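Undergrad: Model the structure of this input:
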Amino acid sequence: MKKFKFIQFLMIALISGSLITFYACSDDDDDDVVVVDKTELAAKIQEAENLIETTTEGTAEGQYQPGAKAELQEVIDLAKAVYENVDATQTQVDNAVIALDAAIEAYEARKVIPIAPEDLVGHWTFDEGEGTQVNDFSGNNFHGTLTTGHSHWGAGTPQWTTDRYGNENQALYFNSGANVEIPFNAQLNPSQAITISLWMKPDDLDDPWANNYMVSLNRWNGYKLQLQDAPKVFFTIKALHDGDEVYHDRDNESPTINLGEWYHVAVTYKDGEMAFYLDGTQVKLWDNTPGTPIQLDSPVNLSIGQDLPTGIYSDSEESPFYVNWGGYFKGILDEVRIYRSALTTTQIQSIYELEKP
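TA: Next comes the predicted model:
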């Protein structure tokens, strides 16, 4: 961002300075014919415009950071003003080429470099804006389907909505059990460690539903990330430690969450440690969570926005899928990532810096 602003300032200064110099010339020079070559500038403008037309903004690998196109376009517009100016000097044209070349270089530097791509299991950006499928940008093709929630919760359906940047239909609003269902795959059930990263804007924590599930793989029998009514971020994972099955459920302890505000949330778990992050900063590290994530005996699809896939709920209290024990998220979710490793603080900060508005 700062580099782009410097380039824009430099561009204006170069052009303005050249114009001042040009109009300071005397009338005695009117008979001189000066040939100004704009060929290189025209090619550079075309290169920059092609770059904007053929690239996509976003947070997935190979995309460009949000806002990068607008910043490059500003420099393109300045360069085009020079190109279209019949009184432009060669110095002015050359300066425009230099500035535009630097802007293109700065734009390329904003190409998204993935964080720990070898450990990325799933990445759902929710940028589709229409339809009933959300794509997985991890390369694993764990695509999800927008699904109506259970009637017990009100049978809600995910709605496309405005994201944290203000872009329409680039995030999903969840309520009344609305969820994204992703078919089970063993990679979604990591065996050694896990990281979940997402953006949330919680709406409400209505009683009696203090179980605002954001991401869940078979509830507490696998893992689940949710909000409590405190409100705090809460994570539960079933682990295997010394041959015994144990449950680790912890929260971020402090601070509490403000409803109606955007937060980047991340939780990491590995043998002995569970860490919580808000907006790129580690806010709590628990060091009393031994074991490794347990592997599900029977596959259960991953659910975003509801504690279980809608189709497996049961009305029986004897069932592990008893609907009354569940819950759903009320609010907006975006940019959900799952890793099969416990990312470092630096890596979490990098995701936040990449995705923050």
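Undergrad: going forward, measure contacts and count neighbours with C-alpha atoms only.
TA: Noted.
Undergrad: what helices or strands is the longest helix along the chain leaning on?
TA: Of all the elements of type helix in the chain, the one with the most residues (DSSP state H) is helix 2-23. Taking 3 or more C-alpha pairs under 8 Å, 6 or more residues apart in numbering; DSSP states H and E as the contact definition, the neighbouring helices and strands of helix 2-23 are helix 68-84, helix 90-108.
Undergrad: Now do the same contact list for the residue nearest to N135 when sequence neighbours are not counted.
TA: The shortest distance from N135 to any non-neighbouring residue, by C-alpha to C-alpha, 6 or more residues apart in numbering, is to H143 (4.7 Å). The neighbours of H143, taking C-alpha atoms under 8 Å, 6 or more residues apart in numbering as the test, are 124, 133-136, 182-183.
Undergrad: how near is H143 to I351?
TA: When C-alpha to C-alpha, to the nearest Å is the yardstick, H143 and I351 sit 21 Å from each other.
Undergrad: picking that back up, and the gap between the residue nearest to N135 and A99?
TA: Separation of H143 from A99 (C-alpha to C-alpha): 42 Å.
Undergrad: Equivalent analysis for L240, please.
TA: Using C-alpha to C-alpha, one gets 58 Å for the distance from L240 to A99.
Undergrad: To compare against the first, here's the next sequence to fold:
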Amino acid sequence: MKTTRISAWVAAGLVVGTALFTACSKSDDTPSLPPIGGYNSSNEVAATNLLAHWTFDGTNNERISSTAPSTSKNATFGTGASGKGQSLSLAGGYVLFPTIAKLSSANAIGSVTVSAWINTTNNGKTASSVFALTQALASQGDWNDGPINMYLENSKPTTKGDTLTVHAAFHTLKDGKYSLGGDNINDYGVAGTDFQYVKGGGKWIHYVMVYDGANSTIDLYVNNVLVSNKNFRLRTAGTPAAPIGPITIATPTQVVIGGWPNADSGYTKSTTQAWQGLFTGGIDEVRVYGKALSSTEIGSLYQLESAGR
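TA: This is a model prediction of the structure:
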């Protein structure tokens, strides 16, 4: 009996000791990754202002609201932009969503940032839409008759080889119509001085549009570099010219990724124009923020997502 009792205590001690050793070893062998810009993951960047997020990791649903697409065309999954996870792969296709509540209130995007990873080529023929926040299908009267358009002008004569032209626009309500707005583009004027070329055809790039409603400025970033035309930043209207100010939207809204808000994507009142094409390539990690991200925040987001974090 004594021997049995001693063996039991020894066995118990060995179990506890092994558990402690194992726990210590796991902690010591797998240290936490160092923060980037003070963040441990991309979801921490401006977290309280993140209104919508599409990861495309095996699902087309919007992550925060779990909203599923109402329609999709030629949409599958490919390898994620960071080499981890998955991405949306479109072969002349799009994904259309019904109303997402956080993107469908009058002042939801007074200031706004849209961020996405894209991988496409310069086809030299048609422009490709990346993301659009639109009016309802039956209400949208034209492709730009809504709050946000984020696209690529792959059909421009100045766009050749691996060079991409990024172009984004915003519109706000005036007298009940989207008749007031502005845009920016990495084109016109002197390259390297007025704007920056984007050598991004056929590879993943991080494309961000920012509209600051407080200052009425619109900027475009690619891979953490400000590429848009400095002369088009400030958006004004009227006589005398006055800053446009925060965006006000009509509800309900919808989202289309990879397609223009036109008849090809189900917008029955919006005629498809010859220069518009459906997206071919990859789209990943689409995020919409209800604020103008700072250049520091954009840099942190770029680095974290590049690392698959």
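Undergrad: Between L240 and A99 of the first structure, which is the more surrounded one?
TA: A99 (24 against 18; other C-alpha atoms under 10 Å).
Undergrad: from memory the more buried one sits against M11, does it?
TA: Yes. Taking C-alpha atoms under 8 Å as the contact criterion, A99 of the first structure and M11 are neighbours in contact, 5.8 Å apart.
Undergrad: list the residues that contact both of the two?
TA: By the contact definition C-alpha under 8 Å, 6+ apart, A99 of the first structure and M11 are jointly contacted by V75.
Undergrad: What helix or strand is T172 of the second structure located in?
TA: With elements taken from DSSP states H and E, the one containing T172 of the second structure is strand 166-174.
Undergrad: So which bits of that strand are buried?
TA: For strand 166-174 of the second structure, burial by neighbour count (16 or more other C-alpha atoms under 10 Å) applies to 166-173.
Undergrad: Dump these to CSV, plus distance to T113 of the second structure.
TA: Rendered in CSV, the data for those read as follows (distance: C-alpha to C-alpha, whole Å):
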residue, distance to T113 of the second structure
V166, 15
H167, 14
A168, 11
A169, 12
F170, 11
H171, 14
T172, 15
L173, 18
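Undergrad: what's the most distant pair in the residues you listed?
TA: Between any two of these, the greatest separation by C-alpha to C-alpha is 24.3 Å, found for V166 and L173.
Undergrad: Looking at the helices and strands packed on helix 2-23 of the first structure, which one is packed in the most?
TA: helix 90-108 (a mean of 20; mean count of other C-alpha atoms under 10 Å).
Undergrad: could you say what helices and strands that helix packs with?
TA: In this structure, helix 90-108 of the first structure makes packing contacts with helix 2-23, helix 39-54, helix 68-84, judged by 3+ C-alpha pairs under 8 Å, 6+ apart.
Undergrad: of those helices, which approaches L227 of the first structure most closely?
TA: For these, the distance to L227 of the first structure is smallest for helix 68-84, at 33.3 Å, taking C-alpha to C-alpha.
Undergrad: Which stretch of the first structure lines up against whichever strand or helix holds Q303 of the second structure?
TA: Mapping Q303 of the second structure onto the secondary structure by DSSP H and E places it in helix 295-306. Helix 295-306 of the second structure corresponds to residues 345-356 in the first structure, going by TM-score structural alignment.
Undergrad: what does the matching stretch rub up against?
TA: For stretch 345-356 of the first structure, the external contacting residues (C-alpha under 8 Å, 6+ apart) are 59, 65, 112, 115-116, 264, 266, 277, 279-282.
Undergrad: Scan the residues you listed and report the most crowded one.
TA: In these, the most neighbours by other C-alpha under 10 Å go to A266, 28 neighbours.
Undergrad: what kind of secondary structure is the aligned residue in the second structure for it in?
TA: In the superposition onto the second structure, A266 of the first structure corresponds to V208 when matched by TM-score structural alignment. Using DSSP: H, G, I helix; E, B strand; the rest coil, the three-state assignment for V208 of the second structure comes out as strand.
Undergrad: Could you export the helices and strands packed on helix 90-108 of the first structure as CSV, including distance to V336 of the first structure?
TA: Conversion of those to CSV gives the following (distance: least, C-alpha to C-alpha, whole Å):
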stretch, distance to V336 of the first structure
helix 2-23, 28
helix 39-54, 25
helix 68-84, 22
